[in-house]
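> Sharing a model prediction with you, sequence too.
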Amino acid sequence: MTTQQDSPDELTELAELMSDEREFSPRRTPKIRRARRRRGLMITAIVTAVVLAVVGGYSGWALTAPIAAPVESSHEPAIPTTTAAALPLPQADASAISVSGADPYLGATADEIWTSSGTDEPLPLASITKLITALVILDARPLANATDPGPTITFSKADHDLYDKYYVMGATIAEMPTGSAMSQHDALSTMLIPSASNYAEAVSTWAFGSQWAFLGATREWLAAHGLTGTTIVEPTGISPLNTSTARDLITIGKLAAAEPTIARIVATPSLGLPGPGAMSNTNVLLGSGGITGLKTGNLGAGRYNLLYSASLDVGAAEPLGVIGVVLGASSRESVNRDVLTLLDGVRAGFHEVPLAERGQRLGSYTTPWGSSAEMVVSERASIFTWSDTPITVTMKTATPAAYEDGEVIGTVTWTAGPHTATADIEIQGSIAAPTAWWRLTHPSELGTP
């Protein structure tokens, strides 16, 4: 089978026929029709090819062209506000408090004098004197440990007569029969727990041979410890000439708390011994508010004193050690109330501050094609701090790898004093890829192919 093709002559003839309408004849009409049909098919094929090429090229570009990364919008979490600790100092002529184990929170000088009120002039000590007497005695006649009874003291007629001497003076006393005997430890206990003045003089005389020798040793002991603001003229505190400053007494309190025998005795609420009988500690605060000692003093209205120690569990790694003093308060009740209020304020000042909750929103990721995801805190966070210590916050994020739910993309860190708290930042939700239709219909949102 052969296919008829137009020769050049035939095409020329067709052109001439088309240009001269008068020469058309029925015989030539089929040739003209075939020529027109072929020309139309050629044009259609060319246009179709061009369109397909253009559409195919655009589609390929649109479906593979790069797109902009999701837009991040973020903010640091709000810094919580904290309230300053309430620390009402005792109403007295003088007071001071030292706190150990809290330097990172309270400052480098907290272990010396953290806060104080009133005068630093010497004031009457009253029976706090007996704590100094015990320290001087143990410096000269040390005991092996806190439970060591030590040597036996036998009381003479002169010792027994001290009972009457101090009874007449209105001082606290305890029975001391002539010829009775007691260990050094128990004698010190009777001097400190019920604050028996006759025992203070008897034991200090026994330790040094005379009151003159005791007072000489006391002056040397005070000088050796740099206690230049303290004066002792007798061993009991009944004389108002026994004086000290709040600053010196903080040092004396630390020395007493560090001496095992004294620390054990002053923490004893009550005691019963042959001779003196049943005795109660004059420091009724023992066991309240963390109080562990040390010694009361009383010279009458307006001259109530307390040198105290306390152990405060505030949630830190270790309990805080407190030494405090109050001099010249109006009553024993006011001393006790004010000290407990102060310690409660210190304790309450240490607290956990909530920082963020799990799922707390920190920002978002958005896209032109409508897909979005949240930037959230991955876990609850809080920080341990003191009072209104300033809290700072920093946030670091990185470009997500997949924009998938649960992907960790950074951290947020809070700092307060010596402590830091950190929580991860993660994506909540996932960014879906744009559809093919969106790509094809949003060329202006696509990158350069």
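Everything's here; your move. Residues are numbered from 1 along each chain as shown.

> going forward, measure contacts between C-alpha atoms and count neighbours the same way
Will do.

> wait, His419 sits on Ile383?
Yes - His419 is within contact range of Ile383, at 7.1 Å (criterion: C-alpha atoms under 8 Å).

> higher neighbour count, these two?
Ile383 (18 against 13; other C-alpha atoms under 10 Å).

> what ranges do the helices span in the stretch 101-250 of the chain?
Ranges of helices within the stretch 101-250 of the chain are 103-106, 129-140, 157-169, 184-192, 197-208, 211-224, 246-258, based on DSSP state H, counting those that start in this stretch.

> Just name the most buried of those.
When the helices of the stretch 101-250 of the chain are scored by mean count of other C-alpha atoms under 10 Å, the highest mean neighbour count falls to helix 184-192 (a mean of 25).

> Make a markdown table from the helices of the stretch 101-250 of the chain and add distance to Pro122 to it.
Listed next are these as a markdown table, based on distance: least, C-alpha to C-alpha, whole Å:
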| stretch | distance to Pro122 |
| --- | --- |
| helix 103-106 | 27 |
| helix 129-140 | 13 |
| helix 157-169 | 24 |
| helix 184-192 | 22 |
| helix 197-208 | 22 |
| helix 211-224 | 14 |
| helix 246-258 | 8 |
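
> those strands in the stretch 251-400 of the chain, which residues are they?
For the stretch 251-400 of the chain, the strands defined by DSSP state E, counting those that start in this stretch cover 270-273, 277-280, 291-298, 304-312, 320-329, 350-356, 361-366, 372-377, 381-386, 391-397.

> Show me what the fourth one is packed up against.
If I follow you right, that is strand 304-312. In terms of contacts (3 or more C-alpha pairs under 8 Å, 6 or more residues apart in numbering; DSSP states H and E), strand 304-312 is packed against helix 246-258, strand 291-298, strand 320-329, helix 332-349.

> okay, now the one to match up with it:
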Amino acid sequence: MPPLGALDLLAELTNTPPPPETPARTVVRRIKIWTPLVALLLIAFAIAQALRPLPTPALTLSADAEYSFEGGKPTLPWPGEGQGQIAVSGLGVVGQFGEEKPVPIASVTKTMTAYIIMRDHPFKRGEEGEKIPVDALAEKEGGYDATNDESTLNTVKEGDTLSVKDALSAIMIPSANNVARLVARWDAGSEEAFVKKMNDTAKELGMTNTTYTDPSGLDAATVSTAADQVKLGQALVKNKAMVDITRQQEWYDPSGKRHSNYNTLMPRNGAIGIKTGSTTKAGGNLLFAAYKDIGGSTQTIVGAVLGQHKPSILETVNAVSEEVLVATRETLQARTVVKKGDVVGHVDDGLGGLTPVVATKDLTVVGWSGLTVRSGITDGGRKVPGTAEAGTVVGSLTAGSGAGTISVPVALQRDLVEPGFGPRLTRIG
């Protein structure tokens, strides 16, 4: 074979077929192809994880979720007839007695009348509220104190005006039937329409055993239970302007005439009203409330006693209600369950990081033997920060609910920092 020229040699070299395929060569070739792509995807994933918005930090409770007071339920000095209940707002029922069945409540009915008027025509403490024109019927019915033996405000005349505050005072202090009916007509256009509002409101408040048929309570078909009236009383005393009215021992009407409150519990034992009611059929009835300062908080006690027929029925119901109120106040106790500086929870950054929070004050719960009080931790509607220095207040530790809530601020035990790159990279979801 003759020798190859230069061009022929080059062609021979470049046209050399590739080595035969083997499993090892296949693996190597695939690694060379996919490694850069995988690396690129990992880099993109890491960048995406790092740039994703962080979860919203949240407060979590680590302290006890409830606190129990030792012992059995308190024994209260209830009367031998009728029915009753007494509770502490936000904490629960301290005690009750009697059959929980609807009975006539007489002028205790006016509590709902006053509640609706104050709700729909509110005014602040120290104000008088809107003006209510006195109509001819209200003047006429003012004379029923002599002809029908009703409780009325007999000093009002057609063409006069009553402020809402004076009207509510007339309803809640001398228990003026004519003014209760007047405000019903003024508010709703008719007494019938107002009665519908009363029953609708009762349903809203969970008063399942109550039926209103008139705004004054003179009608014996208006019936309720002690438990239902306690619910209403708890709602009413949330309004401090209303409490300013119900706690009066006496009231002077616009003519200057003095009227005494039939509720004689004030001013003893922190009593703040609320409303008496009495008829021959209903007996003596009293929905009452009181404050007690204990454990660094003010607790609101609301009770009702219905169906007292021992003469004099109003004196009887006032006396037995006071005994129950005094006993309830005495059974309340305070217990410190968290000390200042105790770790009570954490700020959870959502990626596994937990920053402890501590109570900034002692937490003292209020209750009575046999009661369990639930606790919780809340940011109070404020967004927990992503970063903050140690000592920053980020929420509150609470015990109880509603008007009975006791709370202390909670603060960061150490600096709160955002999650590092590792937790950001490995998070799922």
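That came in fine, so what should we check first? Being a predicted model, the structure only gives us computed values, none of them experimental.

> follow-up on the earlier one: of all the helices of the stretch 101-250 of structure 1, which lies closest to Gly277 of structure 1?
Checking the helices of the stretch 101-250 of structure 1 against Gly277 of structure 1 by C-alpha to C-alpha gives helix 184-192 as the closest, at 9.8 Å.

> Residues touching the closest one, excluding its own?
Helix 184-192 of structure 1 has contacts (C-alpha atoms under 8 Å, 6 or more residues apart in numbering) with 130-131, 134, 147-153, 174, 196-200, 203, 261, 265-266, 273, 276, 279, 281, 295.

> same deal with stretch 235-247 of structure 2?
Residues from elsewhere that reach stretch 235-247 of structure 2 (C-alpha under 8 Å, 6+ apart): 111, 115, 118, 123-126, 165, 168-169, 172-173, 266-267, 271-275, 289, 403.

> And for stretch 286-300 of structure 2?
88-89, 108, 229-230, 233, 237, 263, 269-277, 301-306, 317-318, 321, 329, 333-335, 364-366, 403-404, 406.

> From these, keep the buried residues only.
88-89, 108, 229-230, 233, 237, 263, 270-277, 301-306, 317-318, 321, 329, 364-366, 403-404, 406 (16 or more other C-alpha atoms under 10 Å).

> now the counterpart of Lys254 of structure 1 in structure 2: how far from Val88 of structure 2?
When structure 2 is aligned by TM-score structural alignment, Lys254 of structure 1 is paired with Gln234. Taking C-alpha to C-alpha, to the nearest Å as the criterion, Gln234 of structure 2 is separated from Val88 of structure 2 by 9 Å.

> for Asp228 of structure 2, same thing?
Taking C-alpha to C-alpha, one finds Asp228 of structure 2 at 14 Å from Val88 of structure 2.

> Repeat that for Lys292 of structure 2.
Lys292 of structure 2 sits 10 Å away from Val88 of structure 2, taking C-alpha to C-alpha as the criterion.

> list the residues that contact both of these two?
Residues touching both Lys292 of structure 2 and Val88 (C-alpha under 8 Å, 6+ apart) are 299-301.

> follow-up on the earlier one: so which of the strands of the stretch 251-400 of structure 1 gets nearest Pro88 of structure 1?
Smallest distance to Pro88 of structure 1 across the strands of the stretch 251-400 of structure 1 (C-alpha to C-alpha): 12.9 Å, for strand 320-329.

> still on that earlier bit, any chance of the helices and strands packed on strand 304-312 of structure 1 in CSV, with distance to Leu14 of structure 1 too?
Below are these laid out as CSV (distance: least, C-alpha to C-alpha, whole Å):
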stretch, distance to Leu14 of structure 1
helix 246-258, 128
strand 291-298, 126
strand 320-329, 116
helix 332-349, 110
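
> of these, which approaches Ile32 of structure 1 most closely?
Judged by C-alpha to C-alpha, the one of those that comes nearest to Ile32 of structure 1 is helix 332-349, at 107.4 Å.

> For that closest one, what is the distance to the chain centroid?
Centroid separation between helix 332-349 of structure 1 and its chain, computed with C-alpha atoms, centre = their mean, to the nearest Å, is 22 Å.

> Stretch 114-124 of structure 2 now?
Relative to its parent chain, stretch 114-124 of structure 2 has a centroid offset of 19 Å by C-alpha atoms, centre = their mean.

> got the contact list for it?
Against stretch 114-124 of structure 2 from outside (C-alpha under 8 Å, 6+ apart): 129-130, 164, 168, 171-172, 183, 187, 198, 201, 236, 241-242.

> and what of stretch 94-101 of structure 1?
Contacts for stretch 94-101 of structure 1 (C-alpha under 8 Å, 6+ apart): 89, 110-120, 246-247, 250, 318-328.

> Next: stretch 202-210 of structure 1.
By C-alpha under 8 Å, 6+ apart, the residues outside stretch 202-210 of structure 1 that reach it are 133, 137, 140-141, 153, 155, 159, 162, 184, 187-188, 211, 214, 235.

> which one of the residues you listed is nearest Ser74 of structure 1?
Looking across the contacts of stretch 202-210 of structure 1 and measuring by C-alpha to C-alpha, the closest to Ser74 of structure 1 is Thr133, at 67.1 Å.

> Onto which residues of structure 1 does the longest helix along structure 2 map?
If you go by DSSP state H, structure 2 has its longest helix at helix 23-51. Alignment of helix 23-51 of structure 2 against structure 1: no match, by TM-score structural alignment.

> Could you name the helices and strands sitting against that helix?
Helix 23-51 of structure 2 sits against helix 421-426, with contacts defined as 3+ C-alpha pairs under 8 Å, 6+ apart.

> residues in structure 1 aligned with the helix it packs on?
Using TM-score structural alignment, helix 421-426 of structure 2 pairs with nothing in structure 1.

> same for that helix, what does it pack against?
Helix 421-426 of structure 2 makes packing contacts with helix 23-51 when contacts are defined by 3+ C-alpha pairs under 8 Å, 6+ apart.
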